[in-house]
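K.L.:
What follows is a predicted protein model with its sequence.
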Amino acid sequence: MLSFVFQRVVGRCPQSIEATLNDWKRVRVDKESFPAAVPASGDQVRGILWLGLSTDEIARLDQFEGEHYQRMSVQVSALSGERHAAEIYQWVRDDGLINEPWDIDWFKTVGIKDFSSKYL
């Protein structure tokens, strides 16, 4: 989740590190600008690991992500190689996905307008 989106949902931007999640990928969601994360052997998702979240902040994230996602525990690798316990929101519906990579650069320049008007 991009920092300004995280700020809007949680109310602050805590300490974070860049991290990689192995054997997962981000794909497009039909008629949406946001991605879905799904298991995918051999793929990787690079993102942000937010540190030190409170129970209330996690509850806000759960509410924001909604019923199409389920929070689950994973292990990620920091750029330093250090492993960290983390949680990811996995897409749980059987439909709605387009098996094409989701492009964060497209989201930052184009998709964010639609996303912001609908969800922020």
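P.N.:
Yes, it's here.
K.L.:
alpha carbons only for contacts and neighbour counts from here, please
P.N.:
OK.
K.L.:
Show me which residues of the strand ranked longest in the chain are buried.
P.N.:
In the chain, with assignment by DSSP state E, the single longest strand is strand 35-50. Neighbour counts over strand 35-50 (16 or more other C-alpha atoms under 10 Å) mark Pro35, Ala36, Ala37, Val38, Val45, Arg46, Ile48, Leu49, Trp50 as buried.
K.L.:
by contact count, what packs against it?
P.N.:
Secondary-structure packing of strand 35-50 (3 or more C-alpha pairs under 8 Å, 6 or more residues apart in numbering; DSSP states H and E): strand 16-29, strand 83-91.
K.L.:
Give me the angle between the longest helix anywhere in the chain and strand 83-91.
P.N.:
In the chain, assigned by DSSP state H, the helix with the most residues is helix 55-65. Calculated by axes from the mean of the first three to the mean of the last three C-alpha atoms, to 10 degrees, helix 55-65 forms an angle of 40 degrees with strand 83-91.
K.L.:
and the very next helix or strand once past helix 55-65, what other elements does it pack with?
P.N.:
Elements were assigned by DSSP states H and E; along the chain past helix 55-65, the next helix or strand is strand 69-78. Contacts defined by 3+ C-alpha pairs under 8 Å, 6+ apart place strand 69-78 against strand 16-29, strand 83-91.
K.L.:
Buried deepest among the ones you listed, which one?
P.N.:
Comparing the helices and strands packed on strand 69-78 by mean neighbour count (mean count of other C-alpha atoms under 10 Å), strand 16-29 ranks first with a mean of 18.
K.L.:
and the comparison structure, right after this:
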Amino acid sequence: MVQRPTPLFFYGTLQSPIVYARVISRHLGSHFKQPKNEPAILKGYKRSRVRNAVYPAITASPFDQVEGMIAYIETQKEVDILDVFEGDDYKRVPVKVLVKSSSTEADAEVYIWVAEDDYLEDCEWRLEQFEKGQSQQWVQDIDEFGNVDNMTASGTESVGGVLEG
């Protein structure tokens, strides 16, 4: 049975090929490849910087929209890894996005911010600034990728030295 790709809307660091590769490639080895993607817009949300972090979050905001990309994730394993990477401050939810190339609406899922709004700054996060100034250093930060790096082949992760299932 062939699995259909899972469309995910990326609006932050995962738009960067080096970040996506850093998150996923350690688990897929030679099977790793960048997902097919295309520019898209998510209406009804606002992107903000997370305080003391280099990544953004989105929250519901009826009159705003977020530019990003829809990525077609090939395997459930990749989706599971992304869920761990995003952590407890985000929740994956279904949304409709506007695919820019075709001006059509598409179903996707996106990681929305579910932690306290106090952690968000009232300013826009920009991919260009991240890629120019922070991406190379950030992908080498072991602490930022600890949960993903500690995942085992069985899909469990090590949190604080304790394996969870």
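P.N.:
Cool, the structure landed. All of these numbers come straight from a predicted model, not from anything done at the bench.
K.L.:
that older thread, including distance to Val110 of structure 1, could the helices and strands packed on strand 35-50 of structure 1 go into JSON lines?
P.N.:
As requested, those are arranged in JSON lines below (distance: least, C-alpha to C-alpha, whole Å):
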{"stretch": "strand 16-29", "distance to Val110 of structure 1": "14"}
{"stretch": "strand 83-91", "distance to Val110 of structure 1": "23"}
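K.L.:
mind checking which of those is nearest Asn99 of structure 1?
P.N.:
Proximity to Asn99 of structure 1, assessed across these by C-alpha to C-alpha, is greatest for strand 16-29 (6.0 Å).
K.L.:
Trace stretch 123-134 of structure 2 over to structure 1 and give me the residue numbers.
P.N.:
Aligned by TM-score structural alignment, stretch 123-134 of structure 2 falls on residues 100-111 of structure 1.
K.L.:
Can you list the neighbours in contact with the matching stretch?
P.N.:
Stretch 100-111 of structure 1 is contacted by residues Lys25, Arg26, Val27, Arg28, Ser33, Phe34, Pro35 when judged by C-alpha atoms under 8 Å, 6 or more residues apart in numbering.
K.L.:
quick one: contacts for the residue mapped onto the fourth one from structure 2?
P.N.:
Correspondence of Arg28 of structure 1 to structure 2, assessed by TM-score structural alignment: Arg49. Counting by C-alpha under 8 Å, 6+ apart, Arg49 of structure 2 touches Tyr55, Pro56, Ala57, Leu120, Glu121, Asp122, Cys123, Glu124, Trp125.
K.L.:
and in structure 1, which of the residues you listed remain?
P.N.:
With the contact criterion set to both residues aligned by TM-score structural alignment, their matches' C-alpha atoms under 8 Å, the contacts of Arg49 of structure 2 that also touch in structure 1 are Tyr55, Pro56, Ala57, Leu120, Glu121, Asp122, Cys123, Glu124, Trp125.
K.L.:
Tell me which two in those residues are the farthest apart.
P.N.:
Farthest-apart pair in the kept ones among the contacts of Arg49 of structure 2 is Tyr55 and Asp122; separation 13.6 Å (C-alpha to C-alpha).
K.L.:
neighbour-wise, which of the two wins?
P.N.:
Set Tyr55 of structure 2 next to Asp122 and count neighbours by other C-alpha atoms under 10 Å: Tyr55 wins out with 20 against 12.
K.L.:
Distance check, that one against Ser25 of structure 2.
P.N.:
Separation of Tyr55 of structure 2 from Ser25 of structure 2 (C-alpha to C-alpha, to the nearest Å): 20 Å.
K.L.:
The aligned partner of Glu67 of structure 1 in structure 2: neighbour count?
P.N.:
Alignment note (TM-score structural alignment): Glu67 of structure 1 maps to Asp88 of structure 2. Neighbours of Asp88 of structure 2 under the rule other C-alpha under 10 Å: 11.
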